[in-house]
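1. Here you go, sequence then predicted model.
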Amino acid sequence: MSRTGPVLIPAAAPGAHVDAATLARHLGNWRTSPDAGPVYHALADAIRLSVLDGRLPLGAQLPSERTLSAALRVSRTTVTSAYSELRESGHLVGRQGARSVTALPRANRPEHRGGFTPAPTAGIDLANASMAAPEGVIFEAYREAVDSLCPYLAGIGLDHYGLPQLREAVAQHYRERGLPTSPEQIMITSGAQHALALLLATYVAPLDRVLVEHPTYLGLLEAVRRHGAKPVPVGVRSVTAREERLGVEAGWEPSAIEIAMRQTAPNLAVMIIDNHNPTGLTMPLEHRKALADAVLRTRTLTVIDESLLDIWHGAPPPSPFASLTAERPELVITLGSMSKSFWGGLRLGWIRAEAEVIRRVAATRPTIDLGTPIVEQLTATSLLGKADQVLPARQALIAERRTFLAAELARVLPDWEPTTGKGGLSLWVQLPKPMSSALAAAAARLGLALVAGPRFGTGGAFERHLRIPHTQPEPVLAQGVELLERAWRSVTGGSGELTPHTLVS
């Protein structure tokens, strides 16, 4: 059976427990259609999905049946039945009347999976928006890296900034895009998510505000919340083709962003304006100029995440946003990554900012890590030199899979409407009913991993939306759509049979 990369689910500290109010927030809008079966079944699905996607840590004690029933405003019998179902499926361990702890079925525990816990339990992954590696190119780059490793073995191998040749290669990448950059303005990180963690640790304290798009990448929201900060959402409007024909415009409203900056005074703003995750939209140049003016007027430190920069279809994005704020260059920090363009397993990214900003982040970095692995940096240096040969084929492949997935959805689920964003690695689909969380839970029992729409927002928004990556081979996408149709029928009162099975061999 083939799989994409595993997801590590954290373990809770011994004796840790989740109170009823916290669990209720984790579950969000968990109730399904009245036609979809008993309420306890929906509750069990929601808790199971929270365990599988890591929102609930393993080994955590869940609240008592009485306190959870009060928090959710359901009968105690409903919670008792849900807990009982979860014990039977292996996602809870404990006796009725005693505190139950979260767990995984035996076949999916880390000791049976080489130390990691994949999600879902078996089958197809439409949760991770990442492509498999271009094997020959990646292998050759690693081989070259190992061959050139010997001179570095005499040193300690720890550096907060990164290898000089890789910093120069990244700086050259920006210069070619029209943004003057020196190696002193680059810090190499272990991926864009690591770069974000460094910036949060440097510039944001608990209870501070961080302005984010709405929807936005779920990893950003989780990072902000775990840091103890408060995400301040500003809308990104996604529209379907039908809405676009009626004159509804998709995208950002720079005036609304400026109002939010003025009213909330965020310590940081984090935005994805190139092939936005999850909508696939790219901010047009006139809106970038308006946003740059807002950043300058409000003096808001703004992070532009370019992780998906290279995954465009039809036309490349405009020049780097930082080129529009030359009068106050210290206000804009740019993140880059090799994960989406080349391979997620490389875990290599960078921060591009003014040299003083880089030095400040470097002073914080030892509290988080001691540097990026040498072999990966050497590999990335080699790959950046081959980008012109590698990326066009990657872009063509993902465009073909995008077209295929859209056609399969139109054939099997014609009431589902993809929105109009044309970049990135996934479709952002509008559902006929606000049942994204219920759908993800039902799909998990079929062996299909999804990320429900509300994971990309705050306050339970986006129940009418679903992100569907088109990174898998076409046969896998076709089977995934078949499972989507079955799961959808099950939660909307159809006759979809929820019998877990494996479709990929």
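-> Perfect, I can see it now.

2. can we go C-alpha only for contacts and neighbour counts from here?
-> Will do.

3. Give me the neighbour count for the nearest residue to residue 306 once chain neighbours are set aside.
-> Spatially, and ignoring its direct neighbours in sequence, residue 306 is nearest to residue 336 (5.1 Å; Cα to Cα, 6 or more residues apart in numbering). Look at residue 336: counted by other Cα atoms under 10 Å, it has 24 neighbours.

4. Can you name the residues that contact residue 336?
-> 191, 192, 305, 306, 307, 349, 350, 351, 352 (Cα atoms under 8 Å, 6 or more residues apart in numbering).

5. Assign it to helix, strand or coil.
-> strand (DSSP: H, G, I helix; E, B strand; the rest coil).

6. so how far is residue 188 from it?
-> Separation of residue 336 from residue 188 (Cα to Cα, to the nearest Å) stands at 9 Å.

7. what's the spacing between the residue nearest to residue 306 and residue 60?
-> Counting by Cα to Cα, the gap from residue 336 to residue 60 is 35 Å.

8. which element is residue 221 on?
-> Per DSSP states H and E, residue 221 falls inside helix 218-226.

9. Which elements pack onto that helix?
-> Applying 3 or more Cα pairs under 8 Å, 6 or more residues apart in numbering; DSSP states H and E, we find helix 218-226 packed against helix 192-203, strand 230-235.

10. could you dump those to TSV with distance to residue 488 and mean neighbour count?
-> Formatted as TSV, the helices and strands packed on helix 218-226 follow (distance: least, Cα to Cα, whole Å; neighbours: other Cα atoms under 10 Å):
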stretch	distance to residue 488	mean neighbour count
helix 192-203	32	20
strand 230-235	27	20
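
11. and those as a markdown table, adding distance to residue 360?
-> Below are those laid out as a markdown table (distance: least, Cα to Cα, whole Å):
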| stretch | distance to residue 360 |
| --- | --- |
| helix 192-203 | 7 |
| strand 230-235 | 23 |
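
12. who touches stretch 309-319?
-> By Cα under 8 Å, 6+ apart, the surrounding residues in contact with stretch 309-319 are 177-179, 274-275, 282, 284-285, 340-341, 391, 395, 399, 422-425.

13. Residue most distant from the centroid, the protein?
-> In terms of distance from the mean C-alpha position of the chain, residue 154 ranks first, at 38.1 Å (Cα atoms, centre = their mean).

14. that older thread, and the helix holding residue 221, how far out from the chain's middle?
-> 9 Å (Cα atoms, centre = their mean, to the nearest Å).

15. what does stretch 460-479 give?
-> 13 Å.

16. Tell me where the stretch 201-350 of the chain has helices.
-> In the stretch 201-350 of the chain, the helices defined using DSSP state H, counting those that start in this stretch lie at 218-226, 241-245, 254-264, 285-298.

17. and here's the other structure:
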Amino acid sequence: MVHSRTVAELAELLGGWSVGTGPLYRKLADALARLINDGALRAGDRLPAERSLAGALATSRATVVGAYEELRGRKLIERRQGSGTTVAERVATPVGDGRVAGGRATAMFQRLIDGQGPLISLAWAAQGGSAEVAGALDEVLRYDMTQLLADPGYHPRGLPELREAIARYYTELGLPTSADQILVTTGAHQALVVVAEVYLRERARVVVEAPSWPACMDVFRAVKAELVSIGLDDEGIRIPELAATLAEQVPALLYVMPSHHNPTGILMSDARRRRIAELAAKYGVPILEDNAYAGIAHTESELPPPLAAYAPLGVETVTVESLGKAVWGGLRIGWLRGPVEIIERCARRKALADLGSPVIDQALAARLLPQLPDLAAKRAVEQRARLDQLEQLLTERLPAWSWRRPDGGASLWVALPEVHADVFAQLTLRHGVEVIPGSSMDPTGAHDNYVRIPFTHPPEVLTELVQRLGRAWDELCRHGPSESAPLRPII
């Protein structure tokens, strides 16, 4: 069976194909050959026409023609009258694709596996761990190990001490919580996966913000759910559209990031949280709130309680959070807070996946939880200084770009004037920067001219980053997306 790869799909699979030295046509040929050998492209798959692929990759048609000729010489693809260019039938299909499969987050996950190399990658808004992690680890080794080693070590719901600490954390935020409402997960990503498995079935509808983070949307797509996108204003998800959608479509889940939304950095207002909770109660829609960046604030605005605190009795609200942004992503500790019966269902799926997260990591997290507000505030001060630096650099080097200063979080959501960000992202690769374009975060097309620029890199890297972005922008403005035609290989 012949499968036609769309231009967008193939561009995503190719990822950073243009990085490195050598002619572009050969680098493109090598990247396509890797996809074929890994099984991401299979025997009989139809490849896009040369002109279409050239447009998506911001290169010349001659580059794609040269790459296809190279692959024909290697007997990896073939051209048939009426069938276009396809992967050769003689190519053996591997048992499984060794590369990351999935949706719009595929290239980002593959970058983690491959390593960043010479690129400055903007795929991840994360930085190194807080110094307090070392002190807490020393306390675990000194005072907790005897008790931990006396225990069998299997806690599918989470280490009791950590669950108690998380429950106290929410109670102090104005959301009374007991330990049996908490499930510890291996990072926030696993928490989202578990919730999707509990709530969603094939063709179930999930209301999401537009834009949103592609890895989160891919979690829902993985269970074959359908996404319904609703835009944002300066207070969060737009209420008129949300009300109409809930009334017409009866979604299985409403997914929002109320506290410093990723990628816009918007802090959802107190009034907006209350209105969302009222609508969820009226239409019987469960809420999944993701508070990954909750404590990373860049304004003096007081952080409202979690959205769950506004939910009327009977509204199912599940809160996802982690230590990843405020403390350290390497700790891989996240959690769910929700109704006891929902947490029980999630715990059963968590147990099937891994029987529980590592106990020593959880003991370390239990030591750190009481410090979480202070650690988040400290991280926010560091990132605010980098935000100021990035805004100044962009204003000086790229004055045509525009953005709204984020209320919190770790990135700028930047609009490029009259340019499709997918094309610009291909050019930035050749200048040593991996950019995630807006099309990855909003399937509606409303943010195709946007890019997300994290400011979690060290100051000297931010300076170099803006210089590279500036050179890529100069090339685009002066010469357009195409390169001069390379010499065609003689096979």
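-> Noted; the coordinates are in hand. Because the structure is a prediction, the values reported are computed rather than measured.

18. Just give me which of the contacts of residue 336 of the first structure are shared by the second structure.
-> Mapping the contacts of residue 336 of the first structure onto the second structure (both residues aligned by TM-score structural alignment, their matches' Cα atoms under 8 Å) leaves 192, 305, 306, 307, 349, 350, 351 still in contact.

19. which ones are touching the aligned partner of the third one in the second structure?
-> This points to residue 306 of the first structure. In the second structure, residue 306 of the first structure lines up with residue 291, judged by TM-score structural alignment. Residue 291 of the second structure makes contact with 257, 258, 259, 260, 319, 320, 321, according to Cα under 8 Å, 6+ apart.

20. let's see it at 7 Å
-> Contacts for residue 291 of the second structure were tallied using Cα atoms under 7 Å, 6 or more residues apart in numbering; they are 257, 258, 259, 320, 321.

21. Residue 361 of the first structure now?
-> By Cα under 7 Å, 6+ apart, the contact set of residue 361 of the first structure is 198, 199, 202.

22. which position in the second structure aligns with it?
-> By TM-score structural alignment, residue 361 of the first structure lines up with residue 346.

23. From residue 165 of the second structure, how far out is that match?
-> 20 Å.

24. got it, and residue 61 of the second structure?
-> Taken as Cα to Cα, the span from residue 61 of the second structure to residue 165 of the second structure is 59 Å.

25. okay, these two: which has more neighbours?
-> Using other Cα under 10 Å, the more surrounded residue of residue 61 of the second structure and residue 165 is residue 61, with 23 against 20.

26. Strands of the stretch 51-200 of the second structure, residue ranges please.
-> 77-80, 84-87, 120-121, 182-185 (DSSP state E, counting those that start in this stretch).

27. Adding distance to residue 351 of the second structure and mean neighbour count, write these out as CSV.
-> Output for the strands of the stretch 51-200 of the second structure, formatted as CSV (distance: least, Cα to Cα, whole Å; neighbours: other Cα under 10 Å):
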stretch, distance to residue 351 of the second structure, mean neighbour count
strand 77-80, 45, 17
strand 84-87, 41, 20
strand 120-121, 34, 20
strand 182-185, 10, 29
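
28. counterpart of residue 425 of the first structure in the second structure?
-> Per TM-score structural alignment, the equivalent position to residue 425 of the first structure in the second structure is residue 410.

29. And the helices in the stretch 1-150 of the first structure, which stretches?
-> Going by DSSP H, counting those that start in this stretch, the stretch 1-150 of the first structure shows helices at 20-27, 39-52, 65-72, 76-89, 135-147.

30. Quick one: the residues in the second structure that stretch 379-386 of the first structure pairs up with.
-> Using TM-score structural alignment, stretch 379-386 of the first structure pairs with 364-371 in the second structure.

31. So what touches that stretch?
-> Contacts of stretch 364-371 of the second structure (Cα under 7 Å, 6+ apart): 136, 137, 140, 161, 162, 165, 166.

32. Map residue 425 of the second structure onto the first structure.
-> Residue pairing (TM-score structural alignment): residue 425 of the second structure is matched to residue 440 of the first structure.

33. Which stretches in the stretch 301-450 of the first structure count as strands?
-> According to DSSP E, counting those that start in this stretch, the strands that the stretch 301-450 of the first structure contains are 302-305, 332-337, 349-352, 417-418, 426-430, 448-449.

34. Tabulate those (TSV), appending distance to residue 242 of the first structure.
-> Formatted as TSV, these follow (distance: least, Cα to Cα, whole Å):
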stretch	distance to residue 242 of the first structure
strand 302-305	30
strand 332-337	34
strand 349-352	38
strand 417-418	9
strand 426-430	11
strand 448-449	28
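
35. most packed of the helices of the stretch 1-150 of the first structure?
-> For the helices of the stretch 1-150 of the first structure, the largest average neighbour count (mean count of other Cα atoms under 10 Å) is found in helix 39-52, namely a mean of 24.

36. tilt between that helix and helix 65-72?
-> 90 degrees (axes from the mean of the first three to the mean of the last three Cα atoms, to 10 degrees).

37. Which of the helices of the stretch 201-350 of the first structure sits closest to residue 459 of the first structure?
-> helix 218-226 (11.8 Å; Cα to Cα).

38. Quick check: neighbours shared by residue 336 and residue 188 of the first structure?
-> 349, 350, 351.

39. any chance of those residues in CSV, with neighbour count and distance to residue 410 of the first structure too?
-> Converted to CSV, these look like this (neighbours: other Cα atoms under 10 Å; distance: Cα to Cα, whole Å):
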residue, neighbour count, distance to residue 410 of the first structure
349, 24, 36
350, 27, 39
351, 31, 40
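
40. what's the closest of those to residue 492 of the first structure?
-> Looking across these and measuring by Cα to Cα, the closest to residue 492 of the first structure is residue 349, at 42.0 Å.

41. That closest one -> the second structure?
-> Looks like residue 349 of the first structure aligns to residue 334 there (TM-score structural alignment).

42. For its match, which residues are in contact?
-> 184, 185, 186, 187, 188, 191, 321, 322, 323.
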